[in-house]
Every structure is written in structure tokens, then in C-alpha cells.
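Student: predicted structure and sequence below. I'll ask about it afterward.
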Amino acid sequence: MLDTSRDPVPAPTDVPPGVPVDAPGEEARGCLYALSQPPLMIFLGVIGCLLLVAAVHDLFVL
């Protein structure tokens, strides 16, 4: 049965085994780090060029 009590539940202080703990010296990597990766930028560039070619084709050829 679900616990439907309205009492606040304290956050667990124990970390289960097998869960990696963030090192204090490591910085969180976000969106800007992902966008700085060359394979992703090449992929996004190819997709952008394909969209541009399709748009130009629709506007000027059709």
C-alpha cells in the first residue's frame, strides 16, 4: 500500500553501494561542454546544411 502520510520524509544520508559519488574537485559539465565536442558540431552542421538546402530548394526551385 502507498504511504500517504503528510509528514515530511527526511532525505536519506546513506549512499547505496554501487552509486558513484561525485568528487568535490570535479565540475559539473553542462550543455556548453556538450556543444564543444567536434563530432556533435559536425553532426549539427550537416543537419543544418540539409535543412538550409531543403529550404532554398522549396523557396526558389518549386
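Tutor: Arrived safely, thanks for sending. Remember, predicted model here, so these are calculated numbers, not experimental data.
Student: please make it C-alpha for all contacts and neighbour counts, starting now.
Tutor: Will do.
Student: can you give me the helices in the protein?
Tutor: Counting by DSSP state H, the chain has helices at residues 31-35, 38-56.
Student: got a markdown table for these, with mean neighbour count too?
Tutor: Converted to a markdown table, these look like this (neighbours: other CA atoms under 10 Å):
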| stretch | mean neighbour count |
| --- | --- |
| helix 31-35 | 10 |
| helix 38-56 | 12 |
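Student: below is an additional structure, to be compared with the one above:
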Amino acid sequence: MRCLSCAMICREMLDTTQSEAAPPPPKDEPRGCLFALSQPPLMIFLAVIGCLILMAALHDLLLL
């Protein structure tokens, strides 16, 4: 004998019709971290900070 609750679960799992309460698909996909890193002002800022750190490291290694 089959369990009635198992049969109900299986029927619900096989039902692929759309319900009316389903949320609409998103219009715009959220943009992630790689999009933010590709922006020119941020890249310029990171390049300046990197150069300052490099200059400080070279100053410590070569002049002190």
C-alpha cells in the first residue's frame, strides 16, 4: 500500500503550472562587485593608493 501523504507530495511536485501568487521576474539584474570594480573613478583611486603603498615600501627598503 502507498502512503497517501507521499502520493500528495508527488502530485504537488509534478505540478508545473504557474500559480497566480508567483512574483514577477526581476526587470533589472542586480549588479555585483565586479561591476563596481570596473568603474574608472574607483580604478584611479585604487591605483593612487597602490602607488603610495609601493613608494612607501620602496622608501623603507632602499633609503632606511
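Tutor: Looks like it came in fine. On a predicted model such as this, the values are computed, not experimentally measured, just so you know.
Student: follow-up on the earlier one: out of the helices of structure 1, which is closest to Leu62 of structure 1?
Tutor: For Leu62 of structure 1, the closest of the helices of structure 1 is helix 38-56, at 9.4 Å, according to CA to CA.
Student: and that closest one, what does it pack against?
Tutor: Under the contact definition 3 or more CA pairs under 8 Å, 6 or more residues apart in numbering; DSSP states H and E, helix 38-56 of structure 1 sits against no other helix or strand.
Student: before we move on, back to that, next, format the helices of structure 1 as a markdown table and append distance to Leu62 of structure 1.
Tutor: Converted to a markdown table, those look like this (distance: least, CA to CA, whole Å):
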| stretch | distance to Leu62 of structure 1 |
| --- | --- |
| helix 31-35 | 35 |
| helix 38-56 | 9 |
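Student: closest to Ala23 of structure 1 out of the ones you listed?
Tutor: Of all the helices of structure 1, helix 31-35 sits nearest to Ala23 of structure 1, with 18.4 Å by CA to CA.
Student: residues in structure 2 aligned with that closest one?
Tutor: Using TM-score structural alignment, helix 31-35 of structure 1 lines up with residues 33-37 of structure 2.
Student: how far off centre is the matching stretch?
Tutor: Chain-centre distance of stretch 33-37 of structure 2: 10 Å, with CA atoms, centre = their mean, to the nearest Å.
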